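# Dropping the sequence and predicted coords here.
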Amino acid sequence: MDLDTVREVVVARERADLAALTGDAAVLAGGTWLYSEPQERIGRLVDITMLGWPALTVTDAELEIAATCTLDELDTAVLPPEWSAAELFPQACRALLASHKIRRTATVGGNVCLGLPAGAVLAALTALDATLLIWGEGGRDRRIPVAHFVLGPGRVELRPGEVVRSIHLTSAKMRSRTAFRKIALAPLGRSGSVVMGRADIDGRCAITVSAATMRPVVLEFADMPTPGELTATIMGLAREVWYDDPHGTPAWRRHVSTVLAGDVLADLREVRS
């Protein structure tokens, strides 16, 4: 779609160029959502794809994912074999309703910053307890857990002039055991519920529910919960947590989420045994 309100495109080649993110400016990376519908409030685009950020950086301590890393780069990444949690990345990328062309263009940072319930890559990063590095005006940086970044559908904790620089996951979390389940009303339809489980090397367990909820919801346990404990925890979530749209009613989403969570828990228990 043509964005006929855009008067200027700024190609950022260094951090100082991000000062153009003022007023009616917006960040351009993959642009797959930006060009999908009218953007009448936008008068300037700031292209961050020429900043030269490496898509993925692996160290002994962590995995760093650049905000400009494409879904295809994340999907096909070759990571250390002991990082078993990396299997969530292709599962999440392929849970999205997107063509091969979109996967080669859409970015991880875009999926996170859109804050949409169906953001499966956002959910995977939340499930793995990732942290965002955010660049602010005047060289000010801040870090925030991905789990706290999304406030609701399309609403994120991003201040004017800020840009998500990268996503960070510790090697300890990358060595976690994981499990994944998804359901949709149609084979190629938007996800009705996506549930991801993580069993840490210290025995802790986290179950993340997304697509069915207004934002990713992380249920944390000091040890592997029983099926009854997990079901009770999900059923105890406030009614306002559950998303409502043509792809599923809140009651249906809550029900299928408990079923998927039970399957995820069974997978984690099976791996442990």
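Thanks, I have it. Numbers count the residues shown, from 1 in each chain.
# all contacts plus neighbour counts: C-alpha atoms, from now on.
OK.
# so the residue most central in space within the chain is in which element?
Computing the C-alpha centroid of the chain and ranking residues by Cα atoms, centre = their mean puts residue 122 first, at 0.6 Å. Taking DSSP states H and E as the definition, residue 122 sits inside helix 120-127.
# Residues in contact with that helix: which ones?
Outside helix 120-127, the residues that touch it by Cα atoms under 8 Å, 6 or more residues apart in numbering are 88-89, 92-93, 95-96, 108, 111-112, 115, 145-147, 194, 196-198, 206-211, 216, 218.
# Repeat that for stretch 3-11.
Contacts to stretch 3-11, defined as Cα under 8 Å, 6+ apart, come from residues 17, 20, 35, 38-48, 50.
# Filter those residues down to the buried ones.
Buried subset of the contacts of stretch 3-11 (neighbour count, 16 or more other Cα atoms under 10 Å): 20, 39, 42, 43, 44, 45, 46, 47, 48.
# so of the residues you listed, which ones are in helices?
Within these, no residue falls in helices by DSSP state H.
# what about versus this one:
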Amino acid sequence: MDLHTVDQVLVPATRTDLPGPSTGVGFIGGGTWLYSEPQPHLSTLVDLAGFGWEPLTVTEHGLEIAATCTIEELCRSELVAQFRAQQLFRDCADALLASWKVLRHATAGGNIALSFPAGAMTTMAVTLDGELTVWRPGSGEYRVAVKDFVTGNGTNALGVGDIIRCITLPTRSLLARTALRKLAQTSLGRSAVVVAGRKDVAGFTLSVTAATRRPHVLRFDAHPSASELADALRVIPADCYFTDVHGSAPWRESMTALLAEEVREELT
């Protein structure tokens, strides 16, 4: 789609090349969503590819995923083949309603920045205890857990001019067993319920996304029983589940419980 209000595209190589914070400035990761619908409030686009960030970096603490790393790179890179959780990367990519063309260009950081309930990279990151490094305008930065970054349906903690620099995943999460279940009301429909689990030395972690306006993460010191899991799910307020064309709130809540039990059983 042509963005007729945009009159300049910037490709910065350093932070000093970035424009000042403005609601009229948009940042391009892969651009797959940005160019999919009108953006009348934008007059300037900033292409983050100019920074030349390394897509994936294995560190002593885990894995650093550049915000500009494409979903295809994340799923197929031999660099992450050493981690058991690579399967979750692929499962989450498969949960996206997207063609191979989109997956080749859509970025991990962009998917999280959109903060849609069905954001598959959000599911991946919250399940693996992911943290974001965010650049503030100027030279400052801060870190925030992805589960706290997304605050609602399409809303998040980003301020004007803030840029997601990378997603960091800890080693213990990357080496864990994982499982994912998703449900949509049509074969090609957007995910209405997504539940993912992780089992590692620290215990059992379950994430609920797509069905709720923001991610919810449940943690257990040991593998929970079916009744313990059911009790924990009741902590999620009923009004956190929402109704849209992809499903009603009561249906989403019921299906979340069903899929959560399937994940629990798989990781037993």
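Yep, that arrived. All values derive from a computational prediction rather than experimental measurement.
# returning to what we had before: residue 238 of structure 1: which of the buried ones among the contacts of stretch 3-11 of structure 1 is nearest?
Minimum distance to residue 238 of structure 1 across these is 33.5 Å, recorded for residue 39 (Cα to Cα).
# Just give the nearest non-adjacent residue to the closest one, would you?
residue 3 (6.6 Å; Cα to Cα, 6 or more residues apart in numbering).
# Name the helix or strand for residue 63 of structure 1, please.
strand 62-66.
# what stretch of structure 2 does whatever helix or strand comes next after that strand fall on?
Following strand 62-66 of structure 1 in sequence order, the next helix or strand is helix 71-75 (DSSP H and E). Under TM-score structural alignment, helix 71-75 of structure 1 corresponds to residues 71-75 of structure 2.
# outside of that stretch, which residues touch it?
The contact list for stretch 71-75 of structure 2 (Cα under 8 Å, 6+ apart) reads 55-56, 65, 80, 86, 89-90, 93, 103-108.
# make it 7 Å
86, 89, 90, 93, 103, 104, 106, 107, 108 (Cα atoms under 7 Å, 6 or more residues apart in numbering).
# Buried ones among these?
Among the contacts of stretch 71-75 of structure 2, the ones that count as buried by 16+ other Cα under 10 Å are 86, 89, 90, 93, 103, 104, 106, 107, 108.
# how about the strands in the stretch 51-200 of structure 1?
Taking DSSP state E, counting those that start in this stretch, the strands of the stretch 51-200 of structure 1 run over residues 56-58, 62-66, 131-135, 141-145, 150-152, 155-156, 163-170, 177-184, 191-199.
# which of these is buried the deepest?
Ranked by mean neighbour count, the strands of the stretch 51-200 of structure 1 are led by strand 191-199 with a mean of 28 (mean count of other Cα atoms under 10 Å).
# Relative to structure 2, what is the average displacement of the helix or strand following that one?
Using DSSP H and E, the helix or strand that follows strand 191-199 of structure 1 in sequence is strand 205-210. Superposed on structure 2, strand 205-210 of structure 1 shows a mean distance of 0.7 Å to its aligned residues (mean Cα distance after the TM-score superposition for structure 1).
# in structure 2, what residues pair with the helix or strand following strand 205-210 of structure 1?
Of the helices and strands lying after strand 205-210 of structure 1 in sequence (DSSP H and E), the nearest is strand 217-221. Using TM-score structural alignment, strand 217-221 of structure 1 lines up with residues 216-220 of structure 2.
# Can you list the buried residues in that stretch?
Buried residues in stretch 216-220 of structure 2 (16+ other Cα under 10 Å): 216, 217, 218, 219.
# residues in contact with residue 191 of structure 1?
Counting by Cα under 7 Å, 6+ apart, residue 191 of structure 1 has contacts 118, 182, 183, 184, 211.
# Residue 157 of structure 1 contacts residue 150, doesn't it?
Yes: contact criterion Cα atoms under 7 Å: residue 157 of structure 1 and residue 150 qualify, at 6.3 Å.
# Residue 233 of structure 1 is nearest to which of the strands of the stretch 51-200 of structure 1?
So among those, strand 191-199 is nearest, using Cα to Cα, at 14.0 Å.
# mean shift of that closest one relative to structure 2?
Averaged out, strand 191-199 of structure 1 is 0.8 Å away (mean Cα distance after the TM-score superposition for structure 1).
# On the three-state scheme, residue 253 of structure 2 is what?
At residue 253 of structure 2, secondary structure determined by DSSP: H, G, I helix; E, B strand; the rest coil is helix.
# Look up the closest residue to it, ignoring the ones flanking it.
residue 241 (6.6 Å).
# ditto for residue 141 of structure 2
The nearest residue in space to residue 141 of structure 2 (Cα to Cα, 6+ apart) is residue 135, at 4.3 Å.
# Check residue 64 of structure 2 too.
Residue 64 of structure 2 sits nearest to residue 168 (Cα to Cα, 6+ apart), 4.6 Å away.
# cool, and residue 112 of structure 2?
residue 122 is the one closest to residue 112 of structure 2 (Cα to Cα, 6+ apart), at 5.3 Å.
# now residue 162 of structure 1
Closest to residue 162 of structure 1 by Cα to Cα, 6+ apart is residue 136, at 4.5 Å.
# In contact with the residue nearest to residue 253 of structure 2: list those residues for me.
Per Cα under 7 Å, 6+ apart, neighbours of residue 241 of structure 2: 211, 212, 213, 249, 252, 253.
# Of these - the most surrounded one?
residue 211 (31 neighbours; other Cα atoms under 10 Å).
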